[in-house]
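J.: pasting the sequence and the predicted model now:
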Amino acid sequence: MTDSHKKHITISEGATSFTKDYLGLPVIDRDGVKIGKVADLAVMMGEEFPWVSSVAVLVKIRVSLLGTAKFEAIIPWKAVNTVDDDRIVLKIAYSEIKPGKLEKGELLFKRHVMDQQIVDNDGRRLLLVNDVKLRAAGEALVLVGVEVGIKGLLYRLGAGRRLERVARMMNVKIMENIIMWDLVEQFDDQMKLIKLSISQEMLKDLMNL
């Protein structure tokens, strides 16, 4: 693929994407060697709108003439060179990639955020997180909200693209149901809860539910 076909990680200011758009993408090192696939994205918590800090990559290595093994590498986002619709290219070589662990304050979207229970400010259970919405800001990907609607759920079940094709044929737009991250008061991955700063009634008004 030539440079003219590549999208730098600054794809376009304000461009949005979801975690599902990255999961499973092949990861290529700086020498063009495929090292594995994206297993997850890590986010550095602590800001009003946290940013993607690392990519979790499932790396395949050959251990003998007959077999291979896999390990998970945590690669800093600053080591990502380009992002295509069909791959991620790194600035570093395969030899520089080692098994890693998350930094303090880092959480994984798929492992720690998706499927979490959302509760309102009174603790009433509302919805589950189906996906995470991101926005490009310079060379960063920023967490702007979580998807809680039928569209995100169907994508996770593998039926999202089929649904969109049918919707286009019928000239129907399937709306995203996004809860903005600045409405989150508390995130507890141990209790698997995301607590909002507003009531169930206020959320319904904001999302036109």
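T.: That came through, no problem. Numbering: from 1, shown residues only.
J.: use CA for all of it now, contacts and neighbours both
T.: Fine.
J.: look up how far E185 lies from D40.
T.: 24 Å (CA to CA, to the nearest Å).
J.: okay, those two: which has more neighbours?
T.: Counting neighbours by other CA atoms under 10 Å for D40 and for E185 shows that D40 has the greater number, 23 against 14.
J.: give the contact list for that one.
T.: Counting by CA atoms under 8 Å, 6 or more residues apart in numbering, D40 makes contact with T19, Y22, L23, V55, A56, V57, L108, F109, K110, R111.
J.: if I look at the last one, how far off is E201?
T.: Looking back up the chat, that one is R111. Counting by CA to CA, the gap from R111 to E201 is 29 Å.
J.: between those two, who's got more neighbours?
T.: Using other CA under 10 Å, the more surrounded residue of R111 and E201 is R111, with 14 against 10.
J.: pretty sure that one is in a helix, no?
T.: Yes - per DSSP: H, G, I helix; E, B strand; the rest coil, R111 lies within a helix segment.
J.: residues contacting it?
T.: Counting by CA under 8 Å, 6+ apart, R111 makes contact with D40.
J.: got another, please set it beside the one above:
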Amino acid sequence: MATYLSQILNRPVWDAQGRRLGRCVDVLVAETTEAYPALRAIQVKDRGADMLIPADTIAWLSPSIILNSSTPERYDLRGDELFLRDQVLDQQIVDIEGRRLVRVNDLQLARSGPDGRYYLVGANIGTLSLARRLGIENTAARLFRALGRDVEERTIPWEEVASVEVDAPIRLRVTRERIREMPAPDIAEIVSDLDRDAGQALMEDLDDATAAETMSEIEPDLQRAILEAMTPDRAADVLEEMAPDDAADLLGTLAPEDRAHLIGLMEAEDTRQLIKLLAYPEDTAGGIMTTELSTIPVGLTVGEALEYLRHSAEAREDEAMYYVHVVDESRSLVGVLALRELVMADPRTPVAEIMRRQPITVDTLMPQTEVARLVAKYDLLAVPVVSENGTLEGVVTVDDAIDAIIPTAWKKRLPRFF
């Protein structure tokens, strides 16, 4: 049978001889990485004095709190306890399984094992748990039945919980490892739903690569606020992990002196790419292109091209690698072919026989709206950007192209090809 924290708090505590020791004001569990932490002690207050009673002297928590001793020992804090009322109740948490932000209305404990020990097993987030805390659970249940609504108790197993509060205790900070395993769009949605301090704290807990992916999914205004809250070194590290076009867009929102300072902290190779992108107006092909793309030299066979790509540092940076671009010694674009075409062809076939020699291209100053029109017209996932003399400068991916014609929030919901 489940026992709820709301049913324990402020209840009288009785010893084995029926003497009242005070009332329970908090419940302590162990801060561990275990899925379901064990009860350590209860905090009892009597006439202004507090005492901690160890869990092994607790016979029952519900319907009454009864001890198995008339002279209970005192519990000494070890420094790794979690106070459920003070540190967990009403906190914002992430439901890892549901990938959503919720608030803890109540907490569920259950007995298990031959010794009948209590464990923290779940966080209650539904309407009924809130009604139970207010002491109107039965009234609320009758009201919902009268309205023909079936309201169930909503409980998240504790192993699927991770805290996102700024001052979250150690135990809950450990579970943030679970958040880092979530897809970046889900983390971004959670960060966007949090207040600014909590959102920034969560971003600080992410590694650079995850923070960069998440940042790319957040709306521009919040992106800037989060970046400005980071230390300059941390901000530079995150920018280095972002796709060059996304990093350039974000840097473009900063004051010139702040932008120059962050660029100065970045690696030389990343700096060169960003300065190149920032030189173009933001609503042109050059301003929205990415410099992460895959190229092969002209004159290779299919087998040689695949081997070249396996050892290409440039190709390793191209996470999607949907298209492969054929260039000559001066990096002029000679042709384009899909990676699928390359993989499926006979290794002995010259690449020149299967590549498209006159691919659709755009120049660096073409307006973004025109780029979007071409991408839609020719059903492209990316379009090469070339200079006046035909040099390959980058590519514009479909998601960046269509940003000109649909809202950013809608774009984030589209399938991710890149």
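T.: Structure received. Given the structure is predicted, the values throughout are model-derived calculations rather than measurements.
J.: contact partners for E137 of structure 2?
T.: Counting by CA under 8 Å, 6+ apart, E137 of structure 2 touches L128, S129, A131.
J.: from E176 of structure 1, how far off is the equivalent of it over in structure 1?
T.: Under the alignment (TM-score structural alignment), E137 of structure 2 pairs with G160 in structure 1. Look at G160 of structure 1 and E176 of structure 1: by CA to CA, they are 12 Å apart.
J.: can you list residues touching both of those two?
T.: Counting by CA under 8 Å, 6+ apart, the residues touching both G160 of structure 1 and E176 are K151, G152.
J.: tell me how far the residue in structure 1 that I125 of structure 2 lines up against lies from E72 of structure 1.
T.: Aligned counterpart of I125 of structure 2 in structure 1: V148 (TM-score structural alignment). Distance of V148 of structure 1 to E72 of structure 1, given as CA to CA: 28 Å.
J.: please apply the same query to L163 of structure 1.
T.: Between L163 of structure 1 and E72 of structure 1 the computed distance is 33 Å (CA to CA).
J.: longest helix anywhere in structure 1?
T.: helix 160-169 (DSSP state H).
J.: next one: that helix to chain centre, how far?
T.: 22 Å (CA atoms, centre = their mean, to the nearest Å).
J.: how much does the very next helix or strand once past it stray from structure 2?
T.: Reading on from helix 160-169 of structure 1 to the C-terminus, the next helix or strand found by DSSP states H and E is strand 178-180. Superposing on structure 2 and averaging over aligned pairs (mean CA distance after the TM-score superposition for structure 1), strand 178-180 of structure 1 comes out at 1.5 Å.
J.: and the very next helix or strand once past strand 178-180 of structure 1, what's buried?
T.: Once strand 178-180 of structure 1 ends, the next helix or strand along the chain (criterion: DSSP H and E) is strand 184-188. Across strand 184-188 of structure 1, burial judged by 16 or more other CA atoms under 10 Å covers V184, F187.
J.: what packs against strand 184-188 of structure 1?
T.: Contacts defined by 3 or more CA pairs under 8 Å, 6 or more residues apart in numbering; DSSP states H and E place strand 184-188 of structure 1 against strand 193-196.
J.: and the helices in structure 1, which stretches?
T.: So, for structure 1 - with DSSP H - the helices run 150-156, 160-169, 200-207.
J.: for the second one, give me the average deviation versus structure 2.
T.: What that stands for is helix 160-169 of structure 1. Its matched residues in structure 2 lie on average 3.1 Å from helix 160-169 of structure 1 after superposition (mean CA distance after the TM-score superposition for structure 1).
J.: got it, and the shortest one?
T.: Superposed on structure 2, helix 150-156 of structure 1 shows a mean distance of 1.9 Å to its aligned residues (mean CA distance after the TM-score superposition for structure 1).
J.: name the helices or strands packed onto that helix?
T.: So helix 150-156 of structure 1, by 3+ CA pairs under 8 Å, 6+ apart, packs with helix 160-169.
J.: stretch 305-320 of structure 2 corresponds to what range in structure 1?
T.: So stretch 305-320 of structure 2 is aligned with nothing, judged by TM-score structural alignment.
J.: show the contacting residues for the spatially closest residue to L108 of structure 1 that is not a sequence neighbour.
T.: Ranked by CA to CA, 6 or more residues apart in numbering and with sequence neighbours excluded, the top spatial neighbour of L108 of structure 1 is A42, at 4.3 Å. Going by CA under 8 Å, 6+ apart, A42 of structure 1 touches V52, S53, S54, V55, A56, L102, E106, L107, L108, F109.
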